[in-house]
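K.L.:
here is my input, please return the structure:
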Amino acid sequence: MSGTQGPAHPVTRRTAVAAVGGAGLCLALTACGGSDESGAAGEPAASTGTKDPGGATGGGGGKVLARTADIPEGGGKVIGDVVVTQPKAGEFKAFSAKCTHQGCAVKNVSDNMINCPCHNSMFDASDGSVHKGPATSPLPPASIVVDGDSIRLA
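P.N.:
The predicted structure follows:
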């Protein structure tokens, strides 16, 4: 019997390059899921975990997300971790901007549909329900308060 032996399966240059490339791909895909929109003063808006679907009117509330004039009827706007919609004139709703399929950030609202660009899931802008999969769960509602022309987190 002789002294030392090398590893049974040495790591080749090809294996090392593939591993590094795979890690880079994971980082790139994770980065693609983020939102480039921000809330007031350039800070990302905080998400809420409340069960209130929003749309309430009255004073108070937290951070201003948007002005009512900024949210088009039948459309909406992604603001940080929240998407604010106006399904009907004067009715404002808010939901998590994180798609329930794989966590990508939804990117836009048009024709009363909240759209996720990653796998084309679509959610109803009035209640967050799934209109088209692959997502199977609705977007969680976020609680907002409409105070005059300001839309605030509740």
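
K.L.:
C-alpha only now, for contacts and for neighbours.
P.N.:
Will do.

K.L.:
list the contacts of the residue nearest to residue 39 when sequence neighbours are not counted.
P.N.:
Distances taken as C-alpha to C-alpha, 6 or more residues apart in numbering place residue 45 nearest to residue 39, at 4.9 Å, with adjacent residues excluded. Residue 45 sits next to 38, 39, 63, 65, 79, 80, 81, 82 when contact means C-alpha atoms under 8 Å, 6 or more residues apart in numbering.

K.L.:
second input sequence below; structure requested for side-by-side comparison:
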Amino acid sequence: MTASQDSSPAVSRRVVVTAAGGVGLAAALTACGGGEAADPVATKPAGTPGGGGAGTELAKVADIPEGGGKVVGDVVITQPTAGDFKAFSSKCTHQGCLVKDVTDNLIHCPCHDSRFDASDGSVRSGPATAPLPPASITVEGGLIRLA
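P.N.:
From the prediction side, this is the model:
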């Protein structure tokens, strides 16, 4: 059979490159948290930071700097002003990555650089569009616990 008699369709270089790019994009989105993650509270034994439910000790008051905060498992604890402690889910509302740190009253997600207000969890810059859900805590005796 000669080349002119071959009846199989020719695949252009553009089709191959486009298909390969789509596979790469799908892999990148999955790596950025496109899938459902396990709930960290449900998978941690009682008594471990960020797990176990109500009454679980998360941090000491002294561990949370004013204007900053600390990520403890599935919770990020902040102290926007002296003596005012707040807590939010540590799971970014953009694609589920865990937020990393709190500096200058901003909670930072390292995956796509979303930033949230440390006093109310609202979005200060995206790509996230929804605020971090609040978490219930109690502060007494120098300790911060899940409520």
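
K.L.:
any chance you could compute the TM-score here?
P.N.:
The TM-score (TM-score structural alignment, normalised by the length of structure 2) is 0.69; 120 aligned residues with a C-alpha RMSD of 3.3 Å.

K.L.:
hang on, the earlier thing: what do we get in structure 2 for the residue nearest to residue 39 of structure 1?
P.N.:
Alignment note (TM-score structural alignment): residue 45 of structure 1 maps to residue 50 of structure 2.

K.L.:
helix, strand, or coil at its match?
P.N.:
coil (DSSP: H, G, I helix; E, B strand; the rest coil).

K.L.:
do residue 76 of structure 2 as well
P.N.:
strand.

K.L.:
show me what contacts it?
P.N.:
For residue 76 of structure 2, counting by C-alpha under 8 Å, 6+ apart, the contacting residues are 69, 70, 87, 88, 89, 90, 99.

K.L.:
among those, which are in strands?
P.N.:
Counting by DSSP state E, these place 69, 70, 87, 88, 89 in strands.

K.L.:
roughly how far apart are the aligned partner of the second one in structure 1 and residue 84 of structure 1?
P.N.:
Under the alignment (TM-score structural alignment), residue 70 of structure 2 maps onto residue 77 of structure 1. For residue 77 of structure 1, the distance to residue 84 of structure 1 under the criterion C-alpha to C-alpha, to the nearest Å works out to 5 Å.

K.L.:
likewise for residue 68 of structure 1?
P.N.:
From residue 68 of structure 1 to residue 84 of structure 1 the distance is 10 Å (C-alpha to C-alpha).

K.L.:
settle it for me: which of the two has more neighbours?
P.N.:
Neighbour comparison, residue 68 of structure 1 and residue 84: the larger count goes to residue 84, with 31 against 20 (by other C-alpha atoms under 10 Å).

K.L.:
list the residues that contact the more buried one.
P.N.:
So, once contact is read as C-alpha under 8 Å, 6+ apart, residue 84 of structure 1 ends up touching 71, 76, 77, 78, 92, 93, 94, 95.
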